[in-house]
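Trainee: build the 3D model from these lines:
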Amino acid sequence: MGKEKKGLSSEHPPADDNAEVQRGTRRRGTVLEDAILLAAWEELFTVGYGHLTMEGIATRVQTNKAVLYRRWPNKGRLIMAAMKKFLPESHKEVPDSGDLRTDVLILLRSVAEPLQIIGAETIHGLLVDLLDKEKISSIPSMLQTRGNSRINIAMKIILQHAQDRGDIHLEKITPRIISLPMDLMILEVFTRHEPLSEATLNEIVDEIFLPLVTGGRG
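Mentor: Model prediction:
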């Protein structure tokens, strides 16, 4: 009897693998994960974040939703993984055009571009799904400068170039000012629930950031 049970067990894989068996193939590892991420990305732009479900993604990829939940606890985490895979990478090289305003705008656009691609609904949905009420109430403290972030490091290099040209005095610029453009961008997205426009980026740079770092000298 024990052997018969063992034989039956080997013929009936776990429920979360049944869909893979029915397809006539057993996708595993990165092959399966890549297929899920692609399905999630396509489903996002087909139905929108508000109507996106783990079941819908599983149907598109032709597997069981339990397969998804084994890897990601909710649709927010799954979409974040898809964004990491499919959104264009921001500039890895620090801009050095010879003009402070141009360099800062290039840097900020590299951050804004992915937000414009995924759209306001997805941004808002992710904020709601990935931040509980306690975290939402602590957003101001979360927006404080992070000295080792890639954007802040790039901004420091841009400002160093500007000082080398004699445009600014870096010793008068505090860490809070250096992080200010990025903090304002995050705040805009969080409060307005929409991607950043070129006009908003220009206003952040021209009306707020540049006057602070140049001492109002243009």
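Trainee: rest of the way, CA atoms for contacts and neighbours
Mentor: Fine.
Trainee: who's in contact with E188?
Mentor: Applying Cα atoms under 8 Å, 6 or more residues apart in numbering, we find E188 in contact with 194, 196.
Trainee: now G50
Mentor: Neighbouring residues of G50 by Cα under 8 Å, 6+ apart: 121-122, 125.
Trainee: of the residues you listed, keep whichever come out buried.
Mentor: Burial by neighbour count, 16 or more other Cα atoms under 10 Å: within those this picks out 122, 125.
Trainee: helices - which of the contacts of G50 land there?
Mentor: Among those, the members found in helices (DSSP state H) are 121-122, 125.
Trainee: just give me the closest of the residues you listed to D164.
Mentor: When the ones in helices among the contacts of G50 are ranked by distance to D164 (Cα to Cα), T122 comes first, at 41.1 Å.
Trainee: for the closest one, what are its contacts?
Mentor: Taking Cα under 8 Å, 6+ apart, we find T122 in contact with 48-50.
Trainee: can you put the contacts of G50 in a markdown table and add distance to T174?
Mentor: Formatted as a markdown table, the contacts of G50 follow (distance: Cα to Cα, whole Å):
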| residue | distance to T174 |
| --- | --- |
| E121 | 35 |
| T122 | 34 |
| G125 | 34 |
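Trainee: sequence B follows; please return its structure for comparison with A:
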Amino acid sequence: MTVTASGPDASAPAQRKRGVALEDAIREAAFAELTEVGYTAFSVEGVAARARTGKASIYRRWPTKQELVTDVLCEMLPSPDQAGITVDLDDSVTTHQALLGVARAIAGVITSPSGAAMRAIKCEAMGDPELARLVDERFQAPRRAALLSLLRRGVQRGEVRPEAATQLVADVIPAVLSHRVILQREPLTQRDIIDIIEQIFIPLVEVR
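Mentor: Got it, this is the predicted structure:
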């Protein structure tokens, strides 16, 4: 005697995801793949298996592995506004306070699991020009622009020297924070962040 299951889900196969639901599933799978195996071992095949879809579905949306990875990072990591890197600040907020808030936000991102994935990508990008271009265009450029805007706001307030409101200077905060975490492999305490701003950055930009 054969026993057959009954009920609405007994014999029906799992419904395939489509559209936005499928794209979200692919991004989640790609992020899981990236954080677990790193960029070097990252594969579209692995993502497809995790998302329970075919490689063709992925390649139709993201023609290259690099584009998939950068899109996933941009979705998973906070935007400049979400990270507190914005010039839309109350007049009572000084440049010193704004930059300290930015440094704390950047430190929070780069020491998070998402930040660990981003650090791995940056290291791999050194040998992958296309990946480096995409990471810079999609992730780093908007943050550099926001930091530069904060410095220009400081100039208008009389708190930053005009000649210090440059892209080169704006790169200093993320560069120092990343150097400590990635190369020195040191933790970033609140005291460290305050010291970086007060001992390095403020003397670099303040009116003399």
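Trainee: please, where are all the strands along the first structure?
Mentor: Applying DSSP state E to the first structure gives no strands.
Trainee: how about the helices in it?
Mentor: Using DSSP H, helices in the first structure cover 2-11, 15-22, 29-47, 54-61, 65-69, 75-86, 100-130, 133-137, 139-142, 150-164, 175-192, 198-203, 210-214.
Trainee: what do we get in the first structure for G38 of the second structure?
Mentor: Here G38 of the second structure is matched to Y49 in the first structure, going by TM-score structural alignment.
Trainee: from P140 of the first structure, how far out is its match?
Mentor: Y49 of the first structure is 26 Å from P140 of the first structure, where distance means Cα to Cα, to the nearest Å.
Trainee: more crowded one of those two?
Mentor: Using other Cα atoms under 10 Å as the criterion, Y49 of the first structure and P140 rank with Y49 on top: 22 against 11.
Trainee: which residues sit in contact with that one?
Mentor: Counted by Cα under 8 Å, 6+ apart, Y49 of the first structure has contacts 121-122, 125.
Trainee: overlap between these and the second structure?
Mentor: Using both residues aligned by TM-score structural alignment, their matches' Cα atoms under 8 Å, the second structure keeps these contacts from those: 122, 125.
Trainee: now do the buried residues in stretch 159-166 of the first structure.
Mentor: In stretch 159-166 of the first structure, counting by 16+ other Cα under 10 Å, buried: 159-162.
Trainee: out of the helices of the first structure, which comes closest to E93 of the first structure?
Mentor: With distances scored as Cα to Cα, the stretch of the helices of the first structure nearest to E93 of the first structure is helix 150-164 (8.5 Å).
Trainee: for the closest one, which outside residues touch it?
Mentor: Here helix 150-164 of the first structure makes contact (Cα under 8 Å, 6+ apart) with 94-96, 98-100, 103-104, 107, 146-147, 168-170, 178-179, 182.
Trainee: of these, buried ones?
Mentor: Buried members of these, counted by 16+ other Cα under 10 Å: 94-95, 100, 103-104, 107, 168, 170, 178-179, 182.
Trainee: state the number of residues packed around A14 of the second structure.
Mentor: Residues lying near A14 of the second structure (other Cα under 10 Å) number 7.
Trainee: actually A56 of the second structure, not the one I typed
Mentor: Neighbourhood size, A56 of the second structure [other Cα under 10 Å]: 12.
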